[in-house]
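No letters, just coordinates:
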């Protein structure tokens, strides 16, 4: 009898995402995402995999250029090319913009990775709330 040992892989962190309910009017913020780090090549595939299918294929992502670590100009995510843009405007330093052609644009509040859980939950609830 041959026994093969598989290395124990740690589980992936849960996707910490809260989306606002769809409504009749556009929203300034469509929800909140609390990534585990500012490493976009690691965090983005998990985010995109957890989005609603109705949002379609996200082809363009814009993040604050001073907040996130260096990332390539494009990435292969879920067998699709995603273009990454790094904005330097300070108007929305804690947001990520997701665009799917002919489907729409969604802006998510990015809760900083080191935020204490109670504060992060409050921010996420507020961003996904009716009155954001």
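Happy to help now that I have it. Note that the structure is a prediction, hence the values are computed from the model and not measured.

can we go C-alpha only for contacts and neighbour counts from here?
Noted.

Show me what the lengthiest helix in the chain is packed against.
In the chain, taking DSSP state H as the definition, the longest helix is helix 117-128. Contacts defined by 3 or more C-alpha pairs under 8 Å, 6 or more residues apart in numbering; DSSP states H and E place helix 117-128 against strand 17-19, strand 31-33.

Other residues contacting the first one?
By C-alpha atoms under 8 Å, 6 or more residues apart in numbering, the residues outside strand 17-19 that reach it are 30, 31, 32, 33, 34, 47, 124, 125, 127, 128.

Repeat the analysis, applying 7 Å as the threshold.
Residues outside strand 17-19 that contact it (C-alpha atoms under 7 Å, 6 or more residues apart in numbering) are 30, 31, 32, 33, 34, 124, 128.

okay, now the one to match up with it:
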């Protein structure tokens, strides 16, 4: 009998995401995401794959237009279309807004990709702390 050895599949980097616990009160920030680049086409599929199933299918994502590289009007993620929008307001330069019809809206702090781990950890922890 012959056994074919196959090289191991490349592993995806660990998703750097922290989500706030679900509570009764709306929050200004629902969590923090620390992507590895500002290439939304490369980063968004991994983010969406790591979200809780309870959030449903994300159909729209809005990012800061001056921060991210080229953002097409939509992209196919896991055989479903996600509309992409660019916001040009300076009010939330480091956030991504995710929408799922009938399920809700989630605003995530985006930690800049070039942030050191020592600086990123406190930012991500602060984003998920209960706010009273």
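Received the coordinates, thanks. Keep in mind the model is a prediction, meaning the values are calculated, not measured.

before we move on, back to that, the longest helix of the first structure vs the second structure, mean deviation?
For helix 117-128 of the first structure, the mean deviation from the second structure after alignment is 0.6 Å (mean C-alpha distance after the TM-score superposition for the first structure).

so that helix matches what in the second structure?
Aligning helix 117-128 of the first structure against the second structure (TM-score structural alignment) gives residues 117-128.

for the matching stretch, which positions count as buried?
Buried positions in stretch 117-128 of the second structure, judged by neighbour count with 16 or more other C-alpha atoms under 10 Å: 120, 123, 124, 127, 128.

just stretch 27-39 of the second structure next, same as before
27, 29, 30, 31, 32, 33, 34, 35, 36, 38.

Could you save those residues as a markdown table and add columns showing distance to residue 3 of the second structure?
Shown next, in a markdown table, are the buried residues of stretch 27-39 of the second structure (distance: C-alpha to C-alpha, whole Å):
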| residue | distance to residue 3 of the second structure |
| --- | --- |
| 27 | 55 |
| 29 | 52 |
| 30 | 49 |
| 31 | 46 |
| 32 | 45 |
| 33 | 42 |
| 34 | 41 |
| 35 | 39 |
| 36 | 37 |
| 38 | 42 |
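
Could you let me know which of those ends up closest to residue 76 of the second structure?
Nearest to residue 76 of the second structure among these, counting by C-alpha to C-alpha, is residue 38 at 17.9 Å.

so that closest one touches residue 71, yeah?
No - here residue 38 of the second structure does not reach residue 71: they are 10.1 Å apart, not a contact under C-alpha atoms under 7 Å.
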